[in-house]
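> Following is a predicted model, sequence given first.
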Amino acid sequence: MRSTDPVHSATAVDGDAPITLAGPPPRTLGLRETFGLWASLGVSLLLPVAATFVVLADRPLWHTIGAIVVGAVIGSVLLGLGAAAGAREGVPAMVLLRGLLGRRTSFLPTGFNLVQCVGWAAFEILIIAEAAARALDAPRWPFALAAGAFATLMALRPLGVVRVLARYAVWAALAAIGYLFVQVLSEPLPPVTEGGATSFWTAADIVIALPISWFPLAADYTRHVRRGRTAFVGTASGYGLATVAMFSLGVIALAAYGRGGLDVIDAMLAVPLGLVAVLVLLVVEVDEAFANVYSTAVSAQNVVARLDRRVLALGVGVVATTLALAFDLAAYEPFLFLIGAVFVPLIGVFLIAYHLLPRGAWDVSDTARARPALLLPWAAGFVAYQLTLPTFFAGPGAAWTTWWTERQADLGIDPANGWSASLVSLAVAAVLTLVVTAPGVVRHRRGAAA
């Protein structure tokens, strides 16, 4: 149920997203806009590049494609459930967590989200700049500046950008993807002899991670969707289909061109007119950076509701672009994956508390009461994730991976267990949430019966 807190008392400005948390979100997005936004966000060069970690080596290609489909379905359904909650409550994602943890306790996941959004914004800018530099044989820094500036400007008018993505950008991306598919499928497709996945479920786990990595951002956009069902269908189908397409494109490109020693980007550039198709995808890729810049600003408003998101977005854009220009973000990537592992069990806790348990009004006000007991299943789910598949760090951070690997040995867990860390973490968090909340559910039902 939508909160009636004074936080929603102001009006939106210019028909776009409210400037502060005090403004109510205009409900102007339907199924077409929602599907188009999430399909566009799912079209990312990160996915085909990550395909090498999904490949089941020396197995028929359809085994890997099957893992991609299963992972995309699981991940996109979970993402859609979070999107639906955002549409029903009409608040951004981090404000939505007030109903789960309480206002002040929600600052904890908000802090994690701020770090990961800035990091992923910088990473997206870097990916765009690197791919453009390789495609055009030019220096990287002008493309980083252009991508950062464009993404920041997009974050100033987010709903207008969503409409443009739905009407134009997603179709340009689909045309480019379709062309690349036709070209790579015209080549022989022998089994891929090298791949990073050790089992069906470890392959699916990588695919699951991509849709649910957007869970802490989903409600920032779907709070503008008219109905929860529309938000669920548009988000899950849009991102799910794009995930299947992009991962499959990467795997097929590796099968077609990998024997020649080409990586995925080089393989796509090698096809006739591949440069044009890749450049189209690079332009569309900017929406990923835009989404992270905008969500950083909106997440910060959970702490201070009257901060101007436009000023915040400008600051975030400058920081992300500077990071992309000045630092080796490859060393930062494992830390971003670690933060993602932090959010996976929180998703399990939220989905149980919001969708399955009696909840009445979902309190997202400034007085939302703390529920510290729910920190337990969140923490337990994170531990289960690391015990299943420790986040890998090299160099100075290797001690983290070593410590968890030793704990696996202590408990007799095979490091090559082949399980999905995401599903194990979600299951542990979900079951413990039911256990922790069981007394309250019993009291609620007794009160209702009386």
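Yep, that arrived. Numbers count the residues shown, from 1 in each chain.
> use CA for all of it now, contacts and neighbours both
Will do.
> give the contact list for Ala93.
86, 216-220, 299 (Cα atoms under 8 Å, 6 or more residues apart in numbering).
> quick one: Trp120 from Pro334, how far?
As judged by Cα to Cα, to the nearest Å, Trp120 and Pro334 stand 12 Å apart.
> More neighbours: which of these two?
More neighbours surround Trp120 than the other of Trp120 and Pro334, with 21 against 16 (other Cα atoms under 10 Å).
> Use this one as the comparison:
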Amino acid sequence: MENKGTSTLNNGLIWFGAGVSIAEILTGTYLAPLGFEKGLAAILLGHLIGCTMLFFAGLIGGMKRLSAMETVKLSFGGKGCLLFAVLNVLQLVGWTAIMIYDGALAANSIYGTGAWIWCLVIGGLIIVWILIGLKNLGKLNTVAMALLFILTLILGKVIFSGYGGSGLVSEEGMSFGAAVELSVAMPLSWLPLISDYTREAKKPFQATLASTLVYGVVSCFMYIIGMGAALFTGTYDIAVIMVKAGLGAAGLFIIVLSTVTTTFLDAFSAGVSSTVISRAVKEKWAAIVVTVIGTIAAIVYPMDNITNFLYLIGSVFAPMIAIQIADTFILKNDFRTVRFHVPNLVIWACGFVLYRILMHVDTPVGNTLPDMAVTIGICLVYHAVSSAAGSKKVNKAEPESV
């Protein structure tokens, strides 16, 4: 009788699929100038910061049984959340296009039938995933993830044992702090999505923890594969490495399936966020529309460097989740009955500006952690000041009523 809710295992499998991604491998290649040891340290530190925030974001949705954008109402009001819902849909359309573009380009390097054809193939498979539906993906995801796991291990072995040279090592071009921030950026980009899945979990805490840990480990591995590919093979093109290693068909399978399982989450969550903007929208059909738009964009526009896109996502959603963490876990606030909670919107704007400023400051922990710490600090100070001001008004009013 108890069919409701997704299992902890299913949530873990969903986020395994999110972590296995060409975009994560490509982002890992950007860290190669640091060398392997420094690059690895930046990957681990960045993912520790990013996945901690991801855990709290997922836990809020799991505890409250709310989608990601519905949890935003808790801090920004019933209508204040619309700003973030619109921004989230836009970033998810962008991610859908980027993922399809990267997957198609890599697939075409192995079987050169035309990148636009691979865009259509990948886009079509994502739509199939959407039509199957999240709750019906259990067995299919188990098989798909098992195959992906085996093939990514083979890919890792090929890169780290098949090549002895050291290619692209240079202390110039990227600071340690910038590398940390690029490592934070991927888990941070999933912040506005994770609650769309943990809200359905039978055991929210366990599912959120499993999702975060699985994603964090797999994402680190993808980054390391990308960095290792650049360092040990002297190329940034993962498809070229697969071909050289004789992983033609298997490599193609990794590229296409990993792109589908990751981009499905982007498209699905875009559909969920669209329902927050308008109740008339149906999740599934909105997700399909997003996939179609993303596929067309991937065919038409070049999307080779996504670093600025990642930083933009960080500047929007890092201060947002900082305010949500402060309100939910420290201050115990709930502003869903308010249309716009203006003080939190102002604090978010301050956090956004601060992040953009910090992009020009080199810190050993990147931009996200200091930005979130300051944003949470502003929240707590505002709460203390407003509470003190409110109590003074009450004290002044009491003698008049006696």
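Nice, thanks for sending it over. All values reported here derive from a predicted model rather than from experimental measurement.
> what TM-score do we get after superposing?
Here the TM-score for the pair of chains, by TM-score structural alignment, normalised by the length of the second structure, is 0.88; 390 aligned residues with a Cα RMSD of 2.6 Å.
> Show only the entries of the contacts of Ala93 of the first structure found in helices.
86, 216-220, 299 (DSSP state H).
> before we move on, back to that, rebuild the contacts of Ala93 of the first structure as a markdown table, extending it with neighbour count and distance to Ser425 of the first structure.
Listed next are the contacts of Ala93 of the first structure as a markdown table, based on neighbours: other Cα atoms under 10 Å; distance: Cα to Cα, whole Å:
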| residue | neighbour count | distance to Ser425 of the first structure |
| --- | --- | --- |
| Gly86 | 28 | 23 |
| Pro216 | 29 | 16 |
| Leu217 | 26 | 20 |
| Ala218 | 28 | 20 |
| Ala219 | 30 | 22 |
| Asp220 | 27 | 25 |
| Ser299 | 27 | 24 |
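> Compare those with the second structure and list the ones that remain.
Retained in the second structure (both residues aligned by TM-score structural alignment, their matches' Cα atoms under 8 Å) from the contacts of Ala93 of the first structure: 86, 216-220, 299.
> Most widely separated two among those?
Gly86 and Ser299 (13.5 Å; Cα to Cα).
> where do the contact lists of these two overlap?
Contacts common to Gly86 of the first structure and Ser299, judged by Cα under 8 Å, 6+ apart, are 92-93.
> In stretch 303-312 of the second structure, which residues are buried?
Buried residues in stretch 303-312 of the second structure, counted by 16 or more other Cα atoms under 10 Å: 310-312.
> Sort out for me which of the residues you listed are in helices.
310-312.
> Assess the claim that Ile159 of the second structure and Leu231 are in contact.
No: Ile159 of the second structure lies out of contact with Leu231 (Cα atoms under 8 Å); the separation is 9.6 Å.
> Show me which of these two is the more surrounded one.
The neighbour comparison of Ile159 of the second structure against Leu231 (other Cα under 10 Å) goes to Leu231, with 27 against 22.
> Can you tell me the SS state at the more buried one?
Judged by DSSP: H, G, I helix; E, B strand; the rest coil, the three-state class of Leu231 of the second structure is helix.
> Just give me the match in the first structure for it.
The alignment partner of Leu231 of the second structure in the first structure, by TM-score structural alignment, is Ala255.
> is it true that that match touches Ser186?
No: applying Cα under 8 Å as the test, Ala255 of the first structure and Ser186 come out as separate, 11.6 Å apart.
> Which parts of the stretch 1-150 of the second structure are helices?
With DSSP state H, counting those that start in this stretch as the definition, the stretch 1-150 of the second structure shows helices at residue ranges 8-19, 22-29, 36-64, 68-76, 81-110, 115-132, 138-162.
> Need the winner for burial among the ones you listed.
Among the helices of the stretch 1-150 of the second structure, the stretch with the highest mean neighbour count (mean count of other Cα atoms under 10 Å) is helix 68-76, at a mean of 27.
> Helix 36-64 and that helix, what's the angle between them?
Orientation check (axes from the mean of the first three to the mean of the last three Cα atoms, to 10 degrees): helix 68-76 of the second structure against helix 36-64 gives 80 degrees.
> Once aligned, what mean separation remains between helix 68-76 of the second structure and the first structure?
With mean Cα distance after the TM-score superposition for the first structure, helix 68-76 of the second structure departs from the first structure by a mean of 0.8 Å once superposed.
> Over which residues of the first structure does that helix lie when aligned?
The aligned range for helix 68-76 of the second structure is 93-101, by TM-score structural alignment.
> Look up how far Phe247 of the first structure lies from the aligned partner of Val180 of the second structure in the first structure.
Matched by TM-score structural alignment, Val180 of the second structure corresponds to Ala204 in the first structure. Using Cα to Cα, one obtains 11 Å as the distance from Ala204 of the first structure to Phe247 of the first structure.
> Quickly list what's touching both of the two.
Common neighbours of Ala204 of the first structure and Phe247 (Cα under 8 Å, 6+ apart) are Ile68.
> which residues does Leu151 of the second structure contact?
250-251, 254.
> what's the counterpart of it in the first structure?
With TM-score structural alignment as the criterion, Leu151 of the second structure matches Ala176.
> Show the contacting residues for Gly19 of the second structure.
Shown in contact with Gly19 of the second structure (Cα under 8 Å, 6+ apart): 215-216, 218-219, 222, 262.
> Now which residue in the first structure aligns to it?
Aligned partner of Gly19 of the second structure by TM-score structural alignment: Gly42.
> And Val240 of the second structure, by the same measure?
Checking TM-score structural alignment: Val240 of the second structure goes with Asp266.
> Is that match within a helix or a strand, and which one?
Using DSSP states H and E, Asp266 of the first structure sits within helix 264-270.
> I'd like the distance from that helix to the chain centre, please.
25 Å (Cα atoms, centre = their mean, to the nearest Å).
> what sits up against that helix?
By Cα under 8 Å, 6+ apart, helix 264-270 of the first structure touches 48-49, 131, 135, 180, 250, 253-254, 257-258, 274-275, 278.
> Looking at those, spot the one nearest Thr401 of the first structure.
So of the contacts of helix 264-270 of the first structure, ranked by how close each gets to Thr401 of the first structure (Cα to Cα), first place is Val49, at 23.7 Å.
> nearest residue to the closest one other than its sequence neighbours?
Val264 (5.8 Å; Cα to Cα, 6 or more residues apart in numbering).
> Same check on Tyr294 of the first structure?
Ala155 (5.0 Å).
> residue in the second structure matching that neighbour?
Using TM-score structural alignment, Ala155 of the first structure lines up with Ile130 in the second structure.
> For its match, list the residues it contacts.
264, 268, 284, 287-288.
> distance of it from Ala146 of the second structure?
Ile130 of the second structure is 20 Å from Ala146 of the second structure, by Cα to Cα.
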